[in-house]
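> Just to be clear, the model below is a prediction. Sequence and coordinates:
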Amino acid sequence: MDLFLKRIQSYIPDEFDAFKETLNQKMYQGLRVNTSKISKDKFIRIFKDIEGQTPFCENGFYISKSLGNHPFHMSGLYYLQEPSAMSVVECLDIKEEDVVLDLCAAPGGKSSQIAARLKNGFLVSNEIDAKRCKILLSNMERMGFMNVAITNVKPETLCSAFPSCFDKVLVDAPCSGEGMMKKHSMAYQEWSYENILYCQKRQLDILEQAYKALRKDGILVYSTCTYAKEENEEVIVSFLKKHKDMQLIDIERNFGRSGLKTDGLDEKKVRRIFPMDHGEGHFVAKLKKIEGDIKYLPILKKEKIDPLAQKFLKEQLNWLYPYMHTVSNSIFCMNREFVDFKKVKCIRQGLYCGDIIKKRFEPSHAFYMNNDLENIKHKINLDFEQANQFIHGLSLDLKCDKGYVATCFEGYPFGFGKSDGNVIKNKIPKGLRLMEGQSLYGKK
């Protein structure tokens, strides 16, 4: 660790003492409002546990409490995220119709931030690690996104399959994690200069693949949560030397500070965040591809779905989505055409509606978490105690229409059940229920 601190001192000699003090302070905590489900203004009115806006994102706020068991978190109204991590997607300048690739996406903070800004665009969220990919999928389900695909492949597999197909590409690269030492003790214990160099090589390899996937005039944003110059400014310099058709452009954001002086780089065009800047630590660079091809993702033919599924969706939705797709007996829908992923391992594409099982249709939890809230016909609002019981897996003695129903708190679905008219049987997946001894955060 002496070497780590000496390196930091060489970066910021005038602020080194202030940096050392931050190592003994609590980690910054934050949440980002999911504006695809609720407006920022309404969220501020109904949620009382935020402590001021972050400088990194207009929908980001500081918190000091553990809010993972809050019913609004379970409803996908916000994502718990270290504040400085919110800065990265702001630099992508997402447009509603963009086709976007998040190449190293788990656990989903930046992917969910991207998806919240898309309307008829499309996001491919890729994660190479299978376990982390499941976490990514769970978070994207909770946040309610539809025009998204989750893939689980190596970057070279994905980018070689879809060259020059993306308007925006995000590489939030695996790194030595120096900015996360207070959160992850392993980053502290396993720190070494050799690991920094190993990470640097991997980062350059991933950038090579991202370059393939980017269209002409497309934007690539590179980020890490480390302070190491070798993984930040020096990675960008090496990449630009190899790719003369890539241009470093100004981020045009005033969070944090400029980068470190580095030969071959205009440090004013990149941004760094240290703990003294009110976030744990991030580096961001923005590049544009000024030459190359413009290609398009291959599209699956439009298909008809099973009448059982069609009947269920008409009963449950105020309007049907224009595109449907069947995988085995599972039904998915989207507001745009489905992509033909061919041999690329895609574990989810579109909104997972449910499954045809023995001549009946069984809806999924994800179907009721959809952020298209006005489209769900059958909803019932629960008070706090009822919601607490239901999230523990209990049934509720409540009169409502027969059939499947979304269970809501303050009007926002967090689960679903099946009613016989008098009792709502719990259908929340067991893995998403609270365990005995746990309770919802909020007024008792």
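Here it is on my side, so go on.

> C-alpha only now, for contacts and for neighbours.
Fine.

> which strand is the longest one in the chain?
Ranked by residue count and defined by DSSP state E, the top strand of the chain is strand 214-224.

> Show me which positions of the helix or strand just after it end up buried.
Counting by DSSP states H and E, the next helix or strand C-terminal to strand 214-224 is helix 233-242. Buried residues in helix 233-242, counting neighbours by 16 or more other C-alpha atoms under 10 Å, are found at 233-237, 239-240.

> Kindly report the same for stretch 305-314.
For stretch 305-314, by 16+ other C-alpha under 10 Å, it's 309, 312-313.

> Give me the contacts around it.
320, 324-326, 331, 356, 359-361 (C-alpha atoms under 8 Å, 6 or more residues apart in numbering).

> How far does it sit from its chain's centre?
Taking C-alpha atoms, centre = their mean, to the nearest Å, one finds the center of stretch 305-314 at 30 Å from the center of the full chain.

> show me what contacts Tyr352?
By C-alpha under 8 Å, 6+ apart, the neighbours of Tyr352 are 330-333, 364, 366-367.

> And for Asn126?
So Asn126 contacts 101-106, 133, 150-153, 155 (C-alpha under 8 Å, 6+ apart).

> Let me have the residues you listed in TSV, extended by distance to Asp2, neighbour count and secondary structure.
Below are the contacts of Asn126 laid out as TSV (distance: C-alpha to C-alpha, whole Å; neighbours: other C-alpha atoms under 10 Å; DSSP: H, G, I helix; E, B strand; the rest coil):
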residue	distance to Asp2	neighbour count	secondary structure
Leu101	38	28	strand
Asp102	35	23	strand
Leu103	34	28	coil
Cys104	31	24	coil
Ala105	32	25	coil
Ala106	31	24	coil
Cys133	35	24	helix
Ile150	41	23	strand
Thr151	40	25	strand
Asn152	38	23	coil
Val153	38	19	coil
Pro155	35	21	helix
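
> second one coming, line it up with the first:
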Amino acid sequence: MTTGYPAMTEAFPPAFMALMAQLLGSEAGAFFDALHQPPVRALRLRDAVRFFPKEDLLSPVPWSQDAWYVQPASALGTNPLHQAGAYYLQDASAMIPAAALAPQDSTRVLDLCAAPGGKSVQLARMVPHGLLLANEINPSRAQVLSANVERMGLTNCMVTCMPPDKLAARLPQAFDYVLVDAPCSGEGMFRKNPTAHSMWSPEHVAGCARRQMDILRSAATLTAPGGRMAYSTCTFNTTENEGVVDAFLQEHPGWTPVPFALPGLPAAPDGRLKLWPHRIAGEGQFVALLQKPEDVRPTYAPPFVPRADQAALRDAHTLMKEIIAQGLRPDALLGTTAVVLPPACLPVDGLVLLRLGLHAVRQVGRSLRPDHALALSATPTIQVPVNEAEARAFLRGETLPVPLSLRGWTAPSLSGFALGWGKAVDGVLKNHVPKGLRVATQPVE
């Protein structure tokens, strides 16, 4: 097959190539060339750039606070600071939907298709006094989501594992802002994942669009009157993007597009924006911003009233006062874990709940142990500064030498970021990093 595109190979399905040529016209060659370039890498920092190697940072991502482009060859995924939650690796394009939704603080936000969690982390940071519910239907991906929420030290989150329609039945009209980063045909992943195109077909695209409409119907139910919903995909075809949005608006009269503009990007006067990898430094994205009419009768959501063993909570609180600087107090039990509830917490009955606020203290047999999340989100009272080699050893599950005078729960820290809990006994810091987190792996971006 002769395509006329010098950089093109036979890798992509002919129907996909024809579709992109139809959409892009004279820009198609530049688009196909871009798909053969190395993926653009970026991250969002949890804290200031003070700890970060200057040679790894290239330039700020204009549309996302605390986000930077980084060197393609940087080994950031296995750096101990990554496991300590100092930063989150994420495609710069993937930061756009949350930026477009722009939730106000002290509100309730839903990330309906949230794994692996990059957008959830971004949204939670936008509402430090509000609530983020991060949901994922796939159980294994939901575990990854929960782990990333923990790693990034988020305390204002609930993590659930439920089909969107089941969640909508439990929490109708409960959220002021909803993000639907829908499962899609993944055309924007073609250069990042060289095998992604093997799953592409016109039939797959059509199937994705049907599924996306089902998810949007549930999302509409979950959105409060006057609330906003952002719909996004990492694909380029019109069937899953403009076509799905048009069909949703036709099916839901009263919903309206919301114009938006973000720094460094074209304005979206009609409330929708499609970005291509040959036009921006990123893998590409589609996002539409919609608003629910005000004149919808609101649904009453009863407040969450925690029920817990008060003696167990007092014991957990006693330990917390000894080992962290913040004056946090647990409110409830999730299984055998004492938790600090997030702001504006929703009723939990009927939810498949993986994480609820800050997991603080666990009952293990007859003893209490601080949860790993407590070290990553609070400020441990006793911290032992370590170098990178010591940090790597600790995260592998090894013990560390400490002064004989040191006793009790202690957190090794690298550049001011706690790595987890250890217990100092007789000059040895015994390792309490959860065994499932002890093998350093390349994260999913």
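On my side now, so go ahead. Here the structure is a predicted model, which means the values were calculated and not measured.

> follow-up on the earlier one: just to be sure, which of the buried residues of stretch 305-314 of structure 1 are found in helices?
The members of these that map onto helices under DSSP state H are 309, 312-313.

> before we move on, the earlier item: how about the contacts of Asn126 of structure 1, which pair is most distant?
Maximum pairwise distance among the contacts of Asn126 of structure 1 (C-alpha to C-alpha): 14.9 Å, between Leu101 and Cys133.

> re earlier: next step: the contacts of Tyr352 of structure 1 restricted to strands.
330-333.

> what residue of structure 1 takes the place of Phe31 of structure 2?
Superposed on structure 1 with TM-score structural alignment, Phe31 of structure 2 falls opposite Phe19.

> how far away is the equivalent of Val109 of structure 2 over in structure 1 from Ala210 of structure 1?
Alignment note (TM-score structural alignment): Val109 of structure 2 maps to Val100 of structure 1. Noted for Val100 of structure 1: a distance of 11 Å to Ala210 of structure 1, by C-alpha to C-alpha, to the nearest Å.

> Please apply the same query to Tyr321 of structure 1.
From Tyr321 of structure 1 to Ala210 of structure 1 the distance is 32 Å (C-alpha to C-alpha).

> between these two, who's got more neighbours?
Using other C-alpha atoms under 10 Å, the more surrounded residue of Tyr321 of structure 1 and Ala210 is Ala210, with 28 against 15.

> Contact partners for the equivalent of Arg142 of structure 1 over in structure 2?
Residue pairing (TM-score structural alignment): Arg142 of structure 1 is matched to Arg151 of structure 2. For Arg151 of structure 2, the contact set (C-alpha under 8 Å, 6+ apart) comprises 83-85, 373, 376.

> which of the residues you listed tops the neighbour count?
Going by other C-alpha under 10 Å, Gln83 tops these with 27 neighbours.

> Skip the chain neighbours and tell me the closest residue to that one.
Distances taken as C-alpha to C-alpha, 6 or more residues apart in numbering put Arg151 closest to Gln83 of structure 2, at 6.6 Å, once the chain neighbours are dropped.

> what angle sits between the longest strand of structure 1 and helix 233-242?
Counting by axes from the mean of the first three to the mean of the last three C-alpha atoms, to 10 degrees, strand 214-224 of structure 1 points 160 degrees away from the direction of helix 233-242.

> Give me the mean deviation of strand 214-224 of structure 1 from structure 2.
Averaged over the aligned pairs, strand 214-224 of structure 1 sits 0.6 Å from structure 2 after superposition, using mean C-alpha distance after the TM-score superposition for structure 1.

> Helices along the stretch 301-444 of structure 1, start to end?
Applying DSSP state H, counting those that start in this stretch to the stretch 301-444 of structure 1 gives helices spanning 307-316, 365-369, 384-391.

> For the ones you listed, could you give me JSON lines that also reports distance to Gln247 of structure 1?
Shown next, in JSON lines, are the helices of the stretch 301-444 of structure 1 (distance: least, C-alpha to C-alpha, whole Å):
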{"stretch": "helix 307-316", "distance to Gln247 of structure 1": "47"}
{"stretch": "helix 365-369", "distance to Gln247 of structure 1": "40"}
{"stretch": "helix 384-391", "distance to Gln247 of structure 1": "50"}
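
> what residue of structure 1 takes the place of Ala100 of structure 2?
Per TM-score structural alignment, Ala100 of structure 2 is aligned with Cys91.

> What is the burial count for that match?
20.

> Once you drop chain neighbours, what's closest to the aligned residue in structure 2 for Asp420 of structure 1?
In structure 2, Asp420 of structure 1 lines up with Val425, judged by TM-score structural alignment. Spatially, and ignoring its direct neighbours in sequence, Val425 of structure 2 is nearest to Arg407 (5.7 Å; C-alpha to C-alpha, 6+ apart).

> Distance of the one you found relative to Pro385 of structure 2?
16 Å.

> doesn't Cys57 of structure 1 fall inside a helix?
No. Applying DSSP: H, G, I helix; E, B strand; the rest coil, one finds Cys57 of structure 1 to be coil, outside a helix.

> what number of residues lie near it?
Cys57 of structure 1, neighbours per other C-alpha under 10 Å, totals 19.

> what's the matching residue for it over in structure 2?
By TM-score structural alignment, Cys57 of structure 1 lines up with Ser64 in structure 2.

> Tell me which residues touch its match, please.
So Ser64 of structure 2 contacts 95-96, 99 (C-alpha under 8 Å, 6+ apart).

> again, but for Phe332 of structure 1
Phe332 of structure 1 neighbours (C-alpha under 8 Å, 6+ apart): 324-326, 349-354.

> Which of the residues you listed remain contacts when I look at structure 2?
On the basis of both residues aligned by TM-score structural alignment, their matches' C-alpha atoms under 8 Å, what survives of the contacts of Phe332 of structure 1 in structure 2 is 324-326, 349-354.

> Taking those residues together, which two end up most distant?
Gln349 and Gly354, at 13.0 Å, using C-alpha to C-alpha across those.

> Look at whatever residue of structure 2 lines up with Asp245 of structure 1 and tell me its secondary structure.
Asp245 of structure 1 maps onto Gly254 in structure 2, with residues paired by TM-score structural alignment. Here Gly254 of structure 2 is coil, with the state taken from three-state DSSP.

> circling back to that earlier point, quick check: the match of Asp420 of structure 1 vs Glu322 of structure 2, distance?
17 Å.
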